[in-house]
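Asker: model the structure of this input:
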Amino acid sequence: MVVNIYGKLWTSLLFLLLSKGEELKKPPTSIVFILADDLGIGDVGIYNENRTGDTPTIDRMGKDGIVLTQFHVMSPVCSPSRAAMMTGRESSVAGYPNIADCNPRGNKGYYYDNNIDQYRQVATDAIGRLNETWPSIAHTLKSAGYTTAMLGKWHLGCLGLPHFNEYGWDVMKSFEDHGDPASDIRWPGYTNFGSGFWTDKFDINNMQTIEAARTIFSNYTSETKIYLSLNPIVPHWPLSPRRSSMEAVPGPKECNISKFWEQNFTWTKEINKNFGRSQLRHHRGSKACMERVYRASVYEFDMLVRDALNLLDEFGRSNDALIIVTSDNGPEVPTGRLCWSQRGNVMHFRGYKRSLYEGGTRVPFIMRWSKIPKSIIHQDLYGIDLLPTFVHLVDRAQWLKNQLKQLHLDQLPGRLFPFLKYPTNQNNQRKELHHMWSYRTSLFADWEYGLAGHCSGHSPAFSARARDSDLKLLLEFARRNDSTILFPLIPNRSTFRRVELYNISADPFEQLDLLHNDSTLQCWNSLAAQLAADFLYWFRFTRPKTRGLLRRPHHPCRIGPPPPKNNNRMHYRRHRFAISHSHNKNQEQREHTPLSSSSSSSSSMSGSTTVLHY
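Answerer: Next comes the predicted model:
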């Protein structure tokens, strides 16, 4: 079965599921969340018939479960996307406009501040590491009695991290060398990860991960509730599939596997960077062999899913297990410098990783649970909808509401997955809880940095999606340091240097820009102006002034000169606002006062200071 992603079945299928689906009286005993790294929507056979055979386990899951054809992550890059999934907020609001730089190389100002802890008391300042006080998926499930375990890639902070228990995890085994050197905190890691990352990713992604998962399951009875998050680094560069995996995938046949593995071939760091120096480098670096290496790596990810399902069977957990397979963003760009990983498939969608076009943010999502009938869902759903869905599934809505109130945080912008019914003990609160998740009609994403090594396919820096229609607005400000973008809230077309508008249901491949020949501004005024106004309000009052991001590098894909240099680094924290000289006078009071959006508005309009607290 291949999913038809071009149509859109709206309410008929959803009403069918809501009316005939089994009442979810209790949550699943086991929840297994498997998150691929850079897996494209066209890399999975159930979405793309040309890749049938690469993902047999995932395809069977889709035939027996639920397939989302329009699931979007909130960022086209790993750290921001994962932060949004964990916290249920847009990536920048969660503190991650960019990746977590685990190797700062003396450029800490580009990503986070040296003295991050002095800003920790303001709830929105989380850049450099995920804010461990914010309620997340792990916190939610742990509060509901689940034993929570994370195995694999974390990538939500590296330096000065607290103990993993503070993030809601009972068990942790992380690829990265995390911890706080000052307090000798170290997160448990993988054996030989440094070398295996370049030479044998099957060992770390599959063998060590499954063995750790087996240990977790063996320590508890089948009635113990367990949440297991598996996060392999595949098909992310570098790649090192085994020969048996390359032989298992159906093509391309132009790649001679016997020739590829001649001369006692082994994967090395040099080969993953420039195909090595062997006489066979031209054959190994051919498009056919590059694609076969990539598809073999996807096949090994499918093997991880297969082994995880076998573990559930082995420990008697498969009958009441919720399994989710998805990806953090789209695949690597095909014309970059990352060798084997350049052969990811986005089908006909525009854009790749690091692009806000559909190819960078629309990813596969397959879910299976015996209490939910198998179906194909064509409704737009997003990564930030996962936390509300989990909260609802385990009946922790009131707990979350109390947590947000204590931390002075706004409501979550996500919504519930439409095929999950309300538990019976919440029937009298249906209207209130549904409003708790669906008050936002627009969602916003940003990626202000470039692609890998080139500008082709580079999208505008921001996107705004209307949840109740099919409109997608892409925007980029006219000038990097123009303070007028903050005033007024009603934007003019000239506010933006670049703006594009697409009707995704009619034009999923983003080929027809509705504003391209809009000289009379008719389309702008009738379709885009309100969405742009919603974006500016979010930009001004919700998107945090991430204090760690002091100096943004000027990317060559951006038009115009770099931002001006100034000895007073507090004066140009970011390109879109300036802090007045009265900052130091009021800094102590602001640092110790958690800020809500209402206080942000009043402080910005008072005239005493121009600092804006988002």
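
Asker: please make it C-alpha for all contacts and neighbour counts, starting now.
Answerer: Fine.

Asker: residue 589 falls within a helix, correct?
Answerer: Yes: per DSSP: H, G, I helix; E, B strand; the rest coil, residue 589 lies within a helix segment.

Asker: contacts only, for it.
Answerer: Residues counted as contacts of residue 589 (Cα atoms under 8 Å, 6 or more residues apart in numbering): none.

Asker: name the residues that touch stretch 400-416?
Answerer: Stretch 400-416 has contacts (Cα under 8 Å, 6+ apart) with 88-89, 123, 134-135, 140, 382, 384-389, 391-392, 434, 436-440, 443, 594-597.

Asker: I should have written stretch 49-62 there, sorry.
Answerer: With Cα under 8 Å, 6+ apart as the criterion, stretch 49-62 contacts 2, 42-46, 249-250, 295-296, 298-299, 302-303, 305-306, 325, 366-368.

Asker: what does stretch 229-239 give?
Answerer: 32-39, 148-154, 197-198, 201, 205-206, 209, 272, 293-294, 297-298, 301, 332, 338, 340-341.

Asker: for residue 104, see how far away residue 390 is.
Answerer: Going from residue 390 to residue 104 by Cα to Cα, to the nearest Å gives 34 Å.

Asker: same check on residue 532?
Answerer: Distance from residue 532 to residue 104, by Cα to Cα: 35 Å.

Asker: quick one on the thing from earlier: mind listing which of the contacts of stretch 229-239 are in strands?
Answerer: Per DSSP state E, strands hold the following members of these: 32-36, 148-152.

Asker: for the residues you listed, give me JSON lines that also has distance to residue 93 and neighbour count.
Answerer: Listed next are the ones in strands among the contacts of stretch 229-239 as JSON lines, based on distance: Cα to Cα, whole Å; neighbours: other Cα atoms under 10 Å:
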{"residue": "32", "distance to residue 93": "26", "neighbour count": "21"}
{"residue": "33", "distance to residue 93": "23", "neighbour count": "18"}
{"residue": "34", "distance to residue 93": "24", "neighbour count": "21"}
{"residue": "35", "distance to residue 93": "22", "neighbour count": "24"}
{"residue": "36", "distance to residue 93": "23", "neighbour count": "25"}
{"residue": "148", "distance to residue 93": "25", "neighbour count": "24"}
{"residue": "149", "distance to residue 93": "25", "neighbour count": "22"}
{"residue": "150", "distance to residue 93": "23", "neighbour count": "23"}
{"residue": "151", "distance to residue 93": "25", "neighbour count": "25"}
{"residue": "152", "distance to residue 93": "24", "neighbour count": "22"}
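
Asker: can you flag the buried ones in the contacts of stretch 49-62?
Answerer: Buried by 16 or more other Cα atoms under 10 Å: 42-46, 249, 295-296, 298-299, 302-303, 305-306, 325, 366-368, out of the contacts of stretch 49-62.

Asker: out of the residues you listed, which sit inside helices?
Answerer: Using DSSP state H, 295-296, 298-299, 302-303, 305-306 are the members of the buried ones among the contacts of stretch 49-62 that sit in helices.

Asker: in contact with the spatially most central residue of the chain, which residues?
Answerer: Centroid check for the chain by Cα atoms, centre = their mean gives residue 81 as the closest residue, at 1.9 Å. Counting by Cα under 8 Å, 6+ apart, residue 81 touches 73-75, 91, 328-329, 383.

Asker: for the comparison step, fold the sequence that follows:
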Amino acid sequence: MKYVSLLVLLCATSFTAIAADHASSKNAEKPMNVVFILADDLGWSDTELYGTTELYKTPNILRLAERGRTFTRAYSNSPLCSPTRASILTGQTPARHGSTTPAHHTKRVRMKAEVAKRSAPSNKAVVVSSVTRLDTAFPTLGKLVNEAGYHTGHFGKWHLGPEPYSPYEHGFDVDVPHWSGPGPAGGYIAPWQYKNFKANYDGEHIEDRMAEESIKWMNSLPEDKPFFMNYWQFSVHGRWGGKAEIIASYKDKIDPASGQLSPTYAAMVHTLDDAVGSLMDAIDEKGIADNTIIVFISDNGGNIHSPIEADGGAVPTSNAPLRGGKASIFDGGIRVPCIVVWPGVTTPGSRSDELIQTSDFYPTLLNGLGIDLPENHALDSMDIKPALEGEKLKREGIFTYFPSQTKVDDWLPPAVAVHSGKWKLIRVFFGGEAGKHDYKLYNLSKDIGEKNNLATARPELVKKLDQMIEDHLVDTNAVTPIANLDFDPDQFRPDLIGTRVSKKKR
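Answerer: Predicted structure coming up:
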């Protein structure tokens, strides 16, 4: 009798194990969903990920980090939004795709970058005029996943052109609120100013609504095929504003000795984080966490130059210990928070110091989803799966091309930079003497704030890294700044380079 009982127990155990293995195998065979969360203007020090803030509270972003791998050296492709967004969707740098400034909401349609017609005599270089629309000829990420059978939805900010250059023309089945502007129309708190998208109630916050709309869409989808969701947040871009009760809760938490002095901005970060939490909860409730990739990253560094009147003129944030911010090629403008949750690939709660860039998600996601990379489409990016798995990347460097100038704190004239290992070299076009370029070299492992320019002390390294820059510009067929033939040395003010030019409204 004991023998029969033991036999029954063994059979039952074996059956349970086989069933579990079958269920696990079946679950693993399911194609992965993707939720791509792109924050707007969220700086490297604007979350609790890196121990650089006492003010901002981001428990949901920390919760997301517990599920995947946090990257400490993730970079946007540009210190401004539209160029980075174009790079995510194409896998190319701004040097190649031509979007170098966020002019994609303007009426001017320019499909090829070109050198500007003129420059002020105080400038040594003539800037490049950016492309103003994301060309529909590109095999964009949305198109490729849609063609592979994915449901596709875009929620939030786009800023790559109105129709016929909207998300609909780039592979997305759904686009809410179908807005091509640089920030939330009319502000964050309803009533808003979108053409065909109204608030559910007065005082509704657009970020809450975007999270709600994206979740509603996700839950409405049939389970016959996977989905790819762009949740590109409006937060924390201007116009400045937030929920009054949250702003009030941060007012007594401001440390005057800190560079983070805005309760309004703190409330905006708070609401951004709430939206991340809402998405995570919805994914869990739907039971798809094991088959959903989540990418969280920002399009550029934090804004350190736009005074917020409601906060007594305090600027939105500080990216310290990094130098600079949005619209600056220093690391404060391009080093950004990043988390990737990829079940079966990333180790929960892990970190990586590998050098990655926003454009890398194009080949990484396509390869990971089993979608062929398009032919005759040059890439300036790499599959970072080894880094996702905790391994080293075989990477020579990454490039930041910013051939324009916006006179914010720590701005530079038209420039391009390369990060290679611990080194960063910035080439300022024609910024030196007698029409030569100027160079700034930093050892970021010892000088994260880019305070000590080693270019004069390390000429051979400058030469090597500058050759990498030149090779990239040639390979991408980049339109580059030219020397300003109208330059007048008497009008040149080097003392003003890096100094903010104030405007009444920004």
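
Asker: could I get the TM-score for this pair?
Answerer: Here the superposed chains carry a TM-score of 0.74, computed using TM-score structural alignment, normalised by the length of structure 2; 435 aligned residues with a Cα RMSD of 4.1 Å.

Asker: returning to that earlier point: counting neighbours, go ahead and name the busier of residue 390 and residue 104 of structure 1.
Answerer: Set residue 390 of structure 1 next to residue 104 and count neighbours by other Cα atoms under 10 Å: residue 390 wins out with 20 against 13.

Asker: so where does that one fall, helix or strand?
Answerer: Taking DSSP states H and E as the criterion, residue 390 of structure 1 maps to helix 386-393.

Asker: quick check: that helix aligns to which part of structure 2?
Answerer: Using TM-score structural alignment, helix 386-393 of structure 1 corresponds to residues 361-368 of structure 2.

Asker: quick one: that stretch to chain centroid distance?
Answerer: Using Cα atoms, centre = their mean, to the nearest Å, the mean C-alpha position of stretch 361-368 of structure 2 is found 16 Å from that of the whole chain.

Asker: now what about that stretch, what contacts it?
Answerer: Residues outside stretch 361-368 of structure 2 that contact it (Cα under 8 Å, 6+ apart): 88-91, 141, 145, 372-373, 381-385.

Asker: now the helices for the stretch 251-400 of structure 2?
Answerer: 263-286, 361-368, 385-388 (DSSP state H, counting those that start in this stretch).

Asker: buried ones in the shortest one, by neighbour count?
Answerer: Of the residues in helix 385-388 of structure 2, those buried by neighbour count under the rule 16+ other Cα under 10 Å are 385, 387-388.

Asker: just put these in TSV and tack on distance to residue 324 of structure 2.
Answerer: Listed next are the buried residues of helix 385-388 of structure 2 as TSV, based on distance: Cα to Cα, whole Å:
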residue	distance to residue 324 of structure 2
385	30
387	27
388	28
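
Asker: what's the closest of these to residue 412 of structure 2?
Answerer: Of all these, residue 387 has the smallest distance to residue 412 of structure 2: 31.8 Å, by Cα to Cα.

Asker: so residue 3 of structure 2 is in which element?
Answerer: Assigned by DSSP H and E, residue 3 of structure 2 belongs to helix 2-29.

Asker: output the helices of the stretch 251-400 of structure 2 as TSV; include the columns distance to residue 9 of structure 2.
Answerer: Converted to TSV, those look like this (distance: least, Cα to Cα, whole Å):
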stretch	distance to residue 9 of structure 2
helix 263-286	34
helix 361-368	41
helix 385-388	41
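
Asker: closest to residue 429 of structure 2 out of these?
Answerer: That would be helix 361-368 among those, by Cα to Cα, at 29.3 Å.

Asker: average offset of that closest one relative to structure 1?
Answerer: Following the fit onto structure 1, the mean deviation recorded for helix 361-368 of structure 2 is 0.9 Å by mean Cα distance after the TM-score superposition for structure 1.

Asker: buried set for that helix?
Answerer: Buried, per 16+ other Cα under 10 Å, within helix 361-368 of structure 2: 361-366, 368.

Asker: pretty sure residue 473 of structure 2 contacts residue 94?
Answerer: No: applying Cα atoms under 8 Å, one finds residue 473 of structure 2 not in contact with residue 94, separated by 10.3 Å.

Asker: okay, and residue 59 of structure 1 sits in which element?
Answerer: Applying DSSP H and E as the criterion places residue 59 of structure 1 in helix 56-64.

Asker: pull up the aligned stretch in structure 2 for that helix.
Answerer: So helix 56-64 of structure 1 sits over residues 59-67 in structure 2, by TM-score structural alignment.

Asker: what is the burial count for the alignment partner in structure 2 of residue 511 of structure 1?
Answerer: Using TM-score structural alignment, the equivalent of residue 511 of structure 1 in structure 2 is residue 451. Number of residues near residue 451 of structure 2 (other Cα under 10 Å) recorded here: 14.

Asker: tell me the contacts of residue 451 of structure 2?
Answerer: Residue 451 of structure 2 neighbours (Cα under 8 Å, 6+ apart): residue 442.

Asker: SS state for it?
Answerer: Classification of residue 451 of structure 2 by three-state DSSP places it in coil.

Asker: how much space between it and residue 166 of structure 2?
Answerer: Taking Cα to Cα, one finds residue 451 of structure 2 at 41 Å from residue 166 of structure 2.

Asker: do residue 316 of structure 2 as well
Answerer: For residue 316 of structure 2, the distance to residue 166 of structure 2 (Cα to Cα) stands at 30 Å.

Asker: ok so, going back, and of the ones in strands among the contacts of stretch 229-239 of structure 1, the nearest to residue 173 of structure 1?
Answerer: Using Cα to Cα, residue 151 is the member of these that lies nearest residue 173 of structure 1, at 4.9 Å.

Asker: my guess is the closest one contacts residue 170. True?
Answerer: No: contact between residue 151 of structure 1 and residue 170 fails when scored by Cα under 8 Å: they sit 11.3 Å apart.

Asker: quick one, strands of the stretch 351-500 of structure 1?
Answerer: Using DSSP state E, counting those that start in this stretch, the strands of the stretch 351-500 of structure 1 run over residues 362-368, 375-377, 381-382, 442-446, 462-466, 471-477, 496-503.

Asker: quick check: the shortest one compared with structure 2, mean distance?
Answerer: On superposition with structure 2, the mean distance recorded for strand 381-382 of structure 1 (mean Cα distance after the TM-score superposition for structure 1) is 0.8 Å.

Asker: one more: the fifth one?
Answerer: On the superposed models, the aligned residues of structure 2 are on average 2.9 Å from strand 462-466 of structure 1, with distances taken as mean Cα distance after the TM-score superposition for structure 1.
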